[in-house]
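**Student:** build me a structure from this.
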Amino acid sequence: MSRIGVITFPGSLDDRDAARAVRLAGAEPVRLWHASDSLAGVDAVVLPGGFSYGDYLRAGALSSFAPIMTSLVDAANAGLPVLGICNGFQILCETHLLAGAMIKNTQLTFVCTDQVLRVENTCTAWTHQYSEGEQITVPLKNQDGQFIADESTLDELEGEGRVVFRYVGNPNGSRRDIAGITNARGNVVGLMPHPEHAVEPGFGPSTDGLRFFSSALTATLAGA
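**Tutor:** Got it, this is the predicted structure:
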């Protein structure tokens, strides 16, 4: 059975939800602690949503210096599948595993809604069970969710097909409607919406998010 780690930082809110999503997808969730430098031999890692360290300094900035992130950066650069959700995406940007940065939403308020996304890239470890152009609905909840980057970086993301999701109806001012991106290798993905809150009937707006975790499961089994 594939083992997918879920990192808990001080202020993580959605680590248990992410672990539940991993379990529902058929993998074994493994709790990882921010102050440890061990990844416990897992096959993939999820950085969950929340407000690590209270979002002091910048959202995700302090967590990027956690001991486990040193190990994770090395493992991600070696090909380990990594998913950053909301605060996890912010942390991945702060560690430069992903391009760009996050700032406050254009309306300067917290946004909480069921958000429609369009799938742009199905070649990553986390999205290969989706169809290009497919629209999915998952919850969105953030205050620092506006994705920004300079024009050359945005052009590079577009030109290399590294935009993974776009908002259908931009809720926060993100450049070019970008909701999620990947690295060049396709093993690291970050997005602001929350797929872990859309994994089972009757809880959340859909079950569209489950395929993030089942995609990682099959990707890790294929690489075993």
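
**Student:** C-alpha from now on. contacts and neighbour counts both.
**Tutor:** OK.

**Student:** for the chain, which helix is longest?
**Tutor:** Longest helix in the chain, counting residues (DSSP state H): helix 210-223.

**Student:** check contacts around the nearest residue to Cys86 once chain neighbours are set aside.
**Tutor:** Distances taken as C-alpha to C-alpha, 6 or more residues apart in numbering place Met192 nearest to Cys86, at 4.0 Å, with adjacent residues excluded. Contacts for Met192 (C-alpha atoms under 8 Å, 6 or more residues apart in numbering) come out as 85-87, 89, 140, 142, 145, 179-180.

**Student:** recalculate using a threshold of 10 Å.
**Tutor:** When contacts are counted by C-alpha atoms under 10 Å, 6 or more residues apart in numbering, Met192 is found next to 49, 84-90, 102, 139-142, 144-147, 165, 178-181.

**Student:** then Glu94?
**Tutor:** By C-alpha under 10 Å, 6+ apart, the residues touching Glu94 are 58-65, 88, 100-102.

**Student:** now with 8 Å?
**Tutor:** Glu94 neighbours (C-alpha under 8 Å, 6+ apart): 60-61, 64, 101.

**Student:** next, the structure of the following sequence, for comparison with the previous one:
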Amino acid sequence: MRIAIIVFPGSNCDVDLFEALHSVCNTDAQYVSYREKSLADFDAVMIPGGFSYGDYLRCGAIARFSNIMPEVVKFARAGKPVLGICNGFQILTEAGLLPGALKKNNNLKFICKTAALTVENNATLFTKQYHSKEKIYLPIAHADGSYYAEKNVLSQLEDQQQVVFRYADENPNGSLNNIAGIINERGNVLGMMPHPERAVESLLGNVDGLRVFKSLLEGKVRTKEASR
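**Tutor:** So this is what the prediction gives:
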């Protein structure tokens, strides 16, 4: 599997994501600049965390108009896997690939800690290796991570099992319905505020995020060595 990691001005979790995919999962991951206009030959797209364009206007609002984004939208609408983490989640909502929006945390402060989550839907491309309702722990680091959507959208997300991750012990940012991650109706676009790429090695004390990537890589995987 060949994975594109989209890099915007202000991205700062792109290296973390690359190391998780390349060094830990031994996958053919490549950085792709926001200036590019093609995602040809890639099997999946991931948008990392950070502060794209300094988070001016709204988080992800400017990144949504980058050269690469029409290709990301086309990629997603073709049914191919797209994962947005933290700022990547914000960008996906701004691009209309996921419903709702991410607003400022209720306490108006940047939060950096490990959060407890429950896996609400383990039947997605990204969660097949988890158990239903399994409790996991992932790092969060955001100032604008409070998920908001209109009541009818929330009802649809719940009814169609599009809530994939939910905050467990506490709601750190005020997200409605304790939502930490959602997927689109088709099941190929996942946005999540917690950082699975920062929890993939036992050396760091936590591997709860590794199965997000392992789930996607399940089956036919084209590693860098195999593709040479």
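
**Student:** where does the closest residue to Arg35 of the second structure other than its chain neighbours land in three-state SS?
**Tutor:** Leaving aside its sequence neighbours, Arg35 of the second structure sits nearest to Asn67 (C-alpha to C-alpha, 6+ apart; 5.2 Å). Under DSSP: H, G, I helix; E, B strand; the rest coil, Asn67 of the second structure falls in the coil class.

**Student:** okay, now the equivalent of Asn67 of the second structure over in the first structure: neighbour count?
**Tutor:** Matched to the first structure by TM-score structural alignment, Asn67 of the second structure sits across from Pro67. For Pro67 of the first structure, the neighbour count with other C-alpha atoms under 10 Å is 15.

**Student:** now swap in Asp41 of the second structure and tell me
**Tutor:** Other residues lying near Asp41 of the second structure total 10 when counted by other C-alpha under 10 Å.

**Student:** how near is it to Asp55 of the second structure?
**Tutor:** 30 Å (C-alpha to C-alpha, to the nearest Å).

**Student:** could you do Gly187 of the second structure as well?
**Tutor:** Separation of Gly187 of the second structure from Asp55 of the second structure (C-alpha to C-alpha) stands at 28 Å.

**Student:** and Pro99 of the second structure, by the same measure?
**Tutor:** Going from Pro99 of the second structure to Asp55 of the second structure by C-alpha to C-alpha gives 19 Å.

**Student:** comparing the two, which residue is more hemmed in?
**Tutor:** Per other C-alpha under 10 Å, whichever of Pro99 of the second structure and Asp55 has more neighbours is Pro99, with 20 against 16.

**Student:** run the chain-centre distance for stretch 180-192 of the first structure.
**Tutor:** Distance, stretch centre to chain centre, for stretch 180-192 of the first structure: 8 Å (C-alpha atoms, centre = their mean, to the nearest Å).

**Student:** what does stretch 59-72 of the first structure give?
**Tutor:** On C-alpha atoms, centre = their mean, the centre of stretch 59-72 of the first structure falls 15 Å from the chain's centre.

**Student:** repeat that for stretch 9-18 of the second structure.
**Tutor:** How far stretch 9-18 of the second structure lies from its chain's middle: 12 Å, per C-alpha atoms, centre = their mean.
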